[in-house]
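Engineer: pasting a predicted model and its sequence here:
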Amino acid sequence: MGIFEMGSRILLLEDDALFGETLVDFLESEGYEVRHFLASKPAIEEIYDHDGYDLYLLDVNVPDIDGFELLKQLRSSGDTTPAIYITSAREKSALAEGFHSGADDYMKKPIDLDELLLRIEAQLRRNRRPSKVRIDERYTFDLERRVLYDGGETLKLPKKLAELLGLLLQNRGEVVPTEEILHELYGEEHPGTGVLRVYVAKLKQLFGKEAISNIRGVGYAFTK
């Protein structure tokens, strides 16, 4: 069964392998898709490489960088995905740091699984917005999560390619200036128009040459 038919996607960061497996089994039995990571570096690489998670469950004391710092990095990059900390820390200072780092909720171990489920559902309801755009009879794109669906199956696009597709679809039928695209994707220091042409070519391979119009010297438009 593909992600499209299943529930939301959750990234779990928990260095206790046995406890992590317990959480994965429980959440998957409730219909969620869960990816479990034991350390921060592979978790953050997964997030940057494959956007599209609906919620983060984060332990704090984990290898590489702690959960507080990980979430700070995500928030500073513009990631607004809801996050719940699960930690054994009980000091008020830790609670404050958790929320200051950008957390949406905080649970102290040992946790009640039914309570965790309620908290997850509350966060997802609060953040869920209808955002799916049908491209054609085959493809659907989730503008919020930057996820492309081929029927019911997920196609994992590279992060920048997904961002470009989202930008063009948000302005469907209108020309988006090249400089605006580069600024949205890379900020002030961008790699130039060559890489943009490569991304546009990849989108045309997916949706057909007629899907994207190139207005020479101006920009691009998604016209399908």
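Structural biologist: That came through fine.

Engineer: from here on, just use CA atoms for contacts and neighbour counts.
Structural biologist: Fine.

Engineer: what about the strands in the protein?
Structural biologist: Ranges of strands in the chain, per DSSP state E, are 9-13, 33-37, 55-58, 83-87, 105-108, 132-134, 139-142, 147-150, 153-155, 176-177, 212-215, 219-222.

Engineer: give me the residues contacting the shortest one.
Structural biologist: So the one you mean is strand 176-177. Residues outside strand 176-177 that contact it (CA atoms under 8 Å, 6 or more residues apart in numbering) are 168, 218-221.

Engineer: export those to TSV and tack on neighbour count?
Structural biologist: Formatted as TSV, the contacts of strand 176-177 follow (neighbours: other CA atoms under 10 Å):
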residue	neighbour count
168	20
218	11
219	16
220	21
221	20
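
Engineer: wait, which of those residues is closest to residue 74?
Structural biologist: residue 168 (24.0 Å; CA to CA).

Engineer: now the helices for the chain?
Structural biologist: Secondary structure of the chain (DSSP state H): helices located at 17-29, 40-49, 67-76, 92-100, 113-127, 159-170, 178-186, 193-207.

Engineer: so which elements touch the last one?
Structural biologist: Packed against helix 193-207, as judged by 3 or more CA pairs under 8 Å, 6 or more residues apart in numbering; DSSP states H and E, are the following elements: helix 159-170, helix 178-186.

Engineer: just say which of those is most tucked in.
Structural biologist: Neighbour counts (mean count of other CA atoms under 10 Å) averaged over each of these peak at helix 159-170, with a mean of 19.

Engineer: quick one, what contacts the nearest residue to residue 97 once chain neighbours are set aside?
Structural biologist: Of all residues not flanking residue 97 in the chain, residue 68 sits nearest, at 7.3 Å (CA to CA, 6 or more residues apart in numbering). Residue 68 makes contacts with 60, 97-98, 101, as judged by CA under 8 Å, 6+ apart.

Engineer: structure B:
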Amino acid sequence: MKILLAEDEHDMSAALAAILAHSGYEVDAVYDGQAAVEKAQSNVYDCFILDVMMPKLSGVDALKYLRDSGDITPAIMLTAKAEIDDRITGLDAGADDYLTKPFAMGELLARIRSMTRRNDSYTPAKLSVSSVELDIEEQELSCKNTIRLSSKETKLMKFFMLNEGKKLPTEIIFAHVWKDDKEVDESIVWVYISYLREKMAAIGANIKIEGNKGQEFLLAVK
């Protein structure tokens, strides 16, 4: 599970990153809001941890920018302030949770676990990229016409649409879509991408999945 940590106090960042890594998380640490936006736009994360007060771009402004661009990754805001208005501003920008410094590390870990367990609740029932729409509940992909998808095809298409324009390594796709399946290996990713390509062609989709077997893949508009 991968976390983006944006905290401008280097000692605090190093301490948080060390504890998160010890708890089994992979951590990308950045020290300003602009760097957080750039990282989030090019990588896949399971959770954002954003300090409110950062140089170049505040955590609130960084999250608002990401939310406006369609990123729904669960986000926890950190602040040294306890004022209600500060919390409201962060929540209005799209934060899912809030912690006031100083906080117990156990509480942060518990909140991360809680959010990532219910990650599906952050996903809209319908996703769209260009003229293609995915109805997650009905498992239908539509453009010029509509086609049914299997459960795994729906999960895979959802993952691509939530990460449009990002280069997704085979191992990352496998970890997110097949994380609970113990009887398959990474070769299954290529099989299902082939299925999706056939179904996207069948509905006249104006998007495509770029990439070759065992490498990185990317969902792009034609």
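Structural biologist: Sure thing, it's come through. Given the structure is predicted, the values throughout are model-derived calculations rather than measurements.

Engineer: can you calculate the TM-score here?
Structural biologist: Taking TM-score structural alignment, normalised by the length of structure 2 as the basis, the two superposed chains have a TM-score of 0.63; 165 aligned residues with a CA RMSD of 3.5 Å.

Engineer: before we move on, back to that, who wins for proximity to residue 43 of structure 1 among the helices and strands packed on helix 193-207 of structure 1?
Structural biologist: Distance to residue 43 of structure 1, taken as CA to CA, is lowest for helix 159-170 among those, at 15.1 Å.

Engineer: that older thread, with distance to residue 86 of structure 1 added, can I get the helices of structure 1 in CSV?
Structural biologist: Below are these laid out as CSV (distance: least, CA to CA, whole Å):
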stretch, distance to residue 86 of structure 1
helix 17-29, 11
helix 40-49, 14
helix 67-76, 10
helix 92-100, 10
helix 113-127, 9
helix 159-170, 28
helix 178-186, 33
helix 193-207, 39
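
Engineer: burial count for residue 109 of structure 2?
Structural biologist: Using other CA atoms under 10 Å, residue 109 of structure 2 is surrounded by 13 other residues.

Engineer: which residue in structure 1 aligns with it?
Structural biologist: Using TM-score structural alignment, the partner of residue 109 of structure 2 in structure 1 is residue 117.

Engineer: contacting residues for its match?
Structural biologist: Going by CA under 8 Å, 6+ apart, residue 117 of structure 1 touches residue 27.

Engineer: kindly report the same for residue 196 of structure 1.
Structural biologist: Applying CA under 8 Å, 6+ apart to residue 196 of structure 1 gives the contacts residue 182.

Engineer: tabulate the strands of structure 1 (a markdown table), appending distance to residue 184 of structure 1.
Structural biologist: Formatted as a markdown table, those follow (distance: least, CA to CA, whole Å):
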| stretch | distance to residue 184 of structure 1 |
| --- | --- |
| strand 9-13 | 26 |
| strand 33-37 | 29 |
| strand 55-58 | 24 |
| strand 83-87 | 25 |
| strand 105-108 | 30 |
| strand 132-134 | 20 |
| strand 139-142 | 18 |
| strand 147-150 | 18 |
| strand 153-155 | 22 |
| strand 176-177 | 11 |
| strand 212-215 | 18 |
| strand 219-222 | 13 |
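
Engineer: nearest to residue 163 of structure 1, of those?
Structural biologist: Comparing the strands of structure 1 by CA to CA, strand 147-150 comes nearest, at 9.6 Å.

Engineer: now that closest one, how far from the chain's geometric center?
Structural biologist: 13 Å (CA atoms, centre = their mean, to the nearest Å).

Engineer: residue 163 of structure 2: neighbour count?
Structural biologist: Neighbour number of residue 163 of structure 2 under other CA under 10 Å is 22.

Engineer: could you do residue 114 of structure 1 as well?
Structural biologist: Number of residues near residue 114 of structure 1 (other CA under 10 Å) recorded here: 10.

Engineer: try the one 5 residues further on
Structural biologist: Summarising burial for residue 119 of structure 1: neighbours were counted as other CA under 10 Å, giving 17.

Engineer: now it: how far from residue 173 of structure 1?
Structural biologist: Residue 119 of structure 1 sits at a distance of 40 Å from residue 173 of structure 1 (criterion: CA to CA, to the nearest Å).

Engineer: residues contacting the equivalent of residue 6 of structure 2 over in structure 1?
Structural biologist: Mapped onto structure 1 by TM-score structural alignment, residue 6 of structure 2 lines up with residue 13. Going by CA under 8 Å, 6+ apart, residue 13 of structure 1 touches 36-40, 43, 56-59, 62.

Engineer: biggest separation within the contacts of strand 176-177 of structure 1, which pair?
Structural biologist: Farthest pair in those (CA to CA) is 168 and 218. Separation: 14.0 Å.

Engineer: neighbours of the equivalent of residue 31 of structure 2 over in structure 1, how many?
Structural biologist: Residue 31 of structure 2 maps onto residue 38 in structure 1 when the alignment is built from TM-score structural alignment. Residue 38 of structure 1 sits with 18 neighbouring residues when counted by other CA under 10 Å.

Engineer: spatially nearest residue to residue 38 of structure 1, not counting backbone neighbours?
Structural biologist: Leaving out its chain neighbours, the residue that sits closest to residue 38 of structure 1 by CA to CA, 6+ apart is residue 15, at 4.2 Å.
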